[in-house]
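Participant: All I have is the shape, not the residue letters:
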């Protein structure tokens, strides 16, 4: 067993006690991260209510405000399509309840009937559970707080839905900042996994190699998180006049993300092979150096997200790594396990080259032919 403290499983202390409960910093971070969302909701709800009340003359346009709040929410991902889908769900609930109220009035059994009918219709129209729940909530409001004017609340709901879509475009959430934060988390995690695997090979430390495998597996959810934030940013950028200049960057980042998705999958393969090799406790410094150089190139690719001029430097570093990836010559007398590891590194480096701006076809040709 390695006596290096870094080889031990990493644990995190869970803060407890009254000092942690009184710490305002987590709350302030939540408020800061939700700033744009709060602004969207306030502007949309206030504007929808004011329009319905002062322009259309509705006395108490409650649904004009509730539809905007419910459709926007405080989630990070507020794509126009998702906002529209939620709005449509709410309008379905209002329409069903208004129709039933007109036919049967209101009461305990009418409320139950309206709720059940709304859920059935909503589930028929959409596979998303949120769609049905949004419809049910608005249906309850209509039945519990009746209006003397038929379908007046449907007009309020339409006003609220239009307001929600307008602020999505005109007061966009900072999706670019969110996706860059997600990208930074992914690159940092992948760099940490590859660095740990390199250290394991350098020392022949199986425990450290297993820790590297755990880290490599933990990167996958970060890829999914980055994809979601990129999709959200690109969707908003398509309709927002204020994010048009960022469309190219978002498209470029998505190209990088697709290549990194493949790289992360190959990293898990590499990690499993490193664990197998380290089982004999033999140091393998040459292959360790290859992974260490690859980790440094990953850092450059991460920096290139903000500065595209760094991509050539990343490609140059990775090309130098790829040139050494001949399993027949990199380690004289290499075992079959070492050769398999080198073969596993080749597609990993090719994926990183594609992330650094090289075409996939050219990236596959960089490593020596075998």
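Facilitator: That came through fine. This one's a predicted model, so the numbers in the text were calculated from it and none came from an experiment.
Participant: When you work out contacts or count neighbours from here on, use the C-alpha atoms and nothing else.
Facilitator: Fine.
Participant: pretty sure residue 174 is touching residue 37, no?
Facilitator: No. The criterion here is C-alpha atoms under 8 Å, and residue 174 misses it with residue 37 at 9.0 Å.
Participant: Give me the more crowded residue out of the two.
Facilitator: residue 37 (23 against 17; other C-alpha atoms under 10 Å).
Participant: now residue 149: how far from residue 362?
Facilitator: According to C-alpha to C-alpha, to the nearest Å, residue 149 stands 68 Å off from residue 362.
Participant: let me redo that: residue 344
Facilitator: 18 Å.
Participant: Could you do residue 299 as well?
Facilitator: 22 Å.
Participant: which of the two has more neighbours?
Facilitator: A direct count of neighbours by other C-alpha under 10 Å for residue 299 and residue 362 places residue 299 higher, at 16 against 12.
Participant: Whichever strand or helix holds the more buried one: how far from the chain's middle?
Facilitator: For residue 299, the element it lies in under DSSP states H and E is helix 285-304. Put simply, helix 285-304 sits 25 Å off its chain's centre (C-alpha atoms, centre = their mean, to the nearest Å).
Participant: Now do the same contact list for the most centrally placed residue in the chain.
Facilitator: Central residue of the chain (C-alpha atoms, centre = their mean): residue 225, 2.3 Å from the mean position. Neighbour list for residue 225: residue 182 [criterion: C-alpha atoms under 8 Å, 6 or more residues apart in numbering].
Participant: Kindly recompute the last result at 10 Å.
Facilitator: 178-179, 182-183, 185-186 (C-alpha atoms under 10 Å, 6 or more residues apart in numbering).
Participant: buried ones in stretch 37-56?
Facilitator: For stretch 37-56, the neighbour count (16 or more other C-alpha atoms under 10 Å) marks 37-38, 40-53 as buried.
Participant: and the comparison structure, right after this:
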């Protein structure tokens, strides 16, 4: 069956390309900022401090900033202190007792315990240990017991400057991920509705593939929302966003449920007979796709969810399998399967669970 195999492979490749483009789009600005900070740190250590090979300066800047837009100042500072502590401590030990297997163990033990004494942060301790190991395991490349520590400090300061000078709403990244994930669900529903209306099994399979490909994006959204909620417990400046992050965490959970349910629906739709009357199911799913797109805009902007609730209620009013008459039980089952994700989407739009269920026609 070379034809179907090629089709599946082509859809898989297209999906990977779409996912890759999405990741690049989200990461471009943070990576650009980190690259600039790393270059600036290297240049300062090389031209101003006169260090011949200051590669710990860009390493420190990159470790602190990375490719994520979640750059809470405490986290950046914690990483910077951890890198500088590990490099500095390893430098002192290497100049005092040399390098070797037992020096690595001793330095790791001391650096990690010192980091735990200074702060409770896990990242600080991890980076202190890793950088101390790197320093002990590397040959000496410049004179002085604190040369590489200076480079690491320069990189950490550069990262802090970038994080400070490019402040942003801490909710922005989680909201952007939420909007993208919800848009992906809307596109899946749109493709599924088109496949049902035209009796095109390939389009239904493409919708299923698209739904499978959203899992990573949903996980990124949930992780970002959870991290933001955690930061509100640690950072006094972020506490005013606690309720917003609680909403985002709940929305991520509801969207994950909805996507899983729609994937089940798509798998069932593949087996529906080609001569079945699918207009009713297609209309329901198409209306749901448009309402989900409204929800995506609401999540991305953090705005009043009333328009999304109204659109989803309008779609939910069509989820009546009994209204399909002679369409057949297989088509009616598609409508039944669409009821659950509509409830999840209504809850994501702020509807209480009982009210979300009441929006569906009575069976």
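Facilitator: Here it is on my side, so go on. Every value quoted in this text rests on a predicted model; they were computed, and no experiment measured them.
Participant: intersection of neighbour lists for residue 174 and residue 37 of structure 1?
Facilitator: residue 76.
Participant: Nearest residue to residue 12 of structure 2 in space, please, no chain neighbours.
Facilitator: residue 209 (7.4 Å; C-alpha to C-alpha, 6 or more residues apart in numbering).
Participant: Count the neighbours of the equivalent of the one you found over in structure 1 for me.
Facilitator: In structure 1, the residue paired with residue 209 of structure 2 according to TM-score structural alignment is residue 214. Look at residue 214 of structure 1: counted by other C-alpha under 10 Å, it has 16 neighbours.
Participant: same thing with residue 10 of structure 2?
Facilitator: 12.
Participant: Helix or strand: which one has it?
Facilitator: helix 2-43.
Participant: The aligned partner of residue 191 of structure 2 in structure 1: what's it in contact with?
Facilitator: For residue 191 of structure 2, the aligned position in structure 1 is residue 196, judged by TM-score structural alignment. For residue 196 of structure 1, the contact set (C-alpha under 10 Å, 6+ apart) comprises 6-7, 190, 202, 208-213, 215-216, 271, 288, 291-292, 295.
Participant: can you check residue 146 of structure 2 too?
Facilitator: 87-92, 95, 152.
Participant: Relative to residue 158 of structure 2, how far out is it?
Facilitator: 18 Å.
Participant: Among the contacts of residue 225 of structure 1, which are located in helices?
Facilitator: Those of these mapping onto helices are 178-179, 182-183, 185-186, per DSSP state H.
Participant: which SSE is the residue nearest to residue 12 of structure 2 in?
Facilitator: helix 201-212.
Participant: other SSEs contacting that helix?
Facilitator: Counting contacts by 3 or more C-alpha pairs under 10 Å, 6 or more residues apart in numbering; DSSP states H and E, helix 201-212 of structure 2 packs against helix 2-43, helix 172-197, helix 242-270.
Participant: my guess is residue 31 of structure 1 contacts residue 38, does it?
Facilitator: Yes. Contact criterion C-alpha atoms under 10 Å: residue 31 of structure 1 and residue 38 qualify, at 8.8 Å.
Participant: and the contacts of residue 196 of structure 1, which are buried?
Facilitator: Using 16+ other C-alpha under 10 Å, the buried members of these are 7, 190, 202, 208-213, 215-216, 271, 288, 291-292, 295.
Participant: And the residues you listed, which is closest to residue 366 of structure 1?
Facilitator: residue 291 (16.7 Å; C-alpha to C-alpha).
Participant: If you drop the residues flanking it in sequence, what lies closest to that closest one?
Facilitator: Closest to residue 291 of structure 1 by C-alpha to C-alpha, 6+ apart is residue 198, at 5.5 Å.
Participant: Check residue 260 of structure 2 too.
Facilitator: residue 211 (8.0 Å).
Participant: Alignment lookup: the residue nearest to the centre of structure 1 to structure 2.
Facilitator: Using TM-score structural alignment, residue 225 of structure 1 pairs with residue 220 in structure 2.
Participant: For residue 61 of structure 2, give me its contacts.
Facilitator: 34-42, 76, 79-80, 83, 151-160, 162.
Participant: go again using 7 Å as the cut-off
Facilitator: 34, 37-38, 155-156, 158-159 (C-alpha atoms under 7 Å, 6 or more residues apart in numbering).
Participant: Which elements pack onto the helix holding residue 10 of structure 2?
Facilitator: helix 56-65, helix 147-165 (3 or more C-alpha pairs under 7 Å, 6 or more residues apart in numbering; DSSP states H and E).
Participant: try it again with 8 Å
Facilitator: Helix 2-43 of structure 2 sits against helix 56-65, helix 147-165, helix 201-212, with contacts defined as 3 or more C-alpha pairs under 8 Å, 6 or more residues apart in numbering; DSSP states H and E.
Participant: List of residues touching the longest one?
Facilitator: What it means is helix 147-165 of structure 2. Contacts for helix 147-165 of structure 2 (C-alpha under 8 Å, 6+ apart): 33-34, 37-38, 40-42, 44-45, 51, 54-62, 64-65, 71-73, 76-77, 79-81, 83-85, 87-88, 91, 142.
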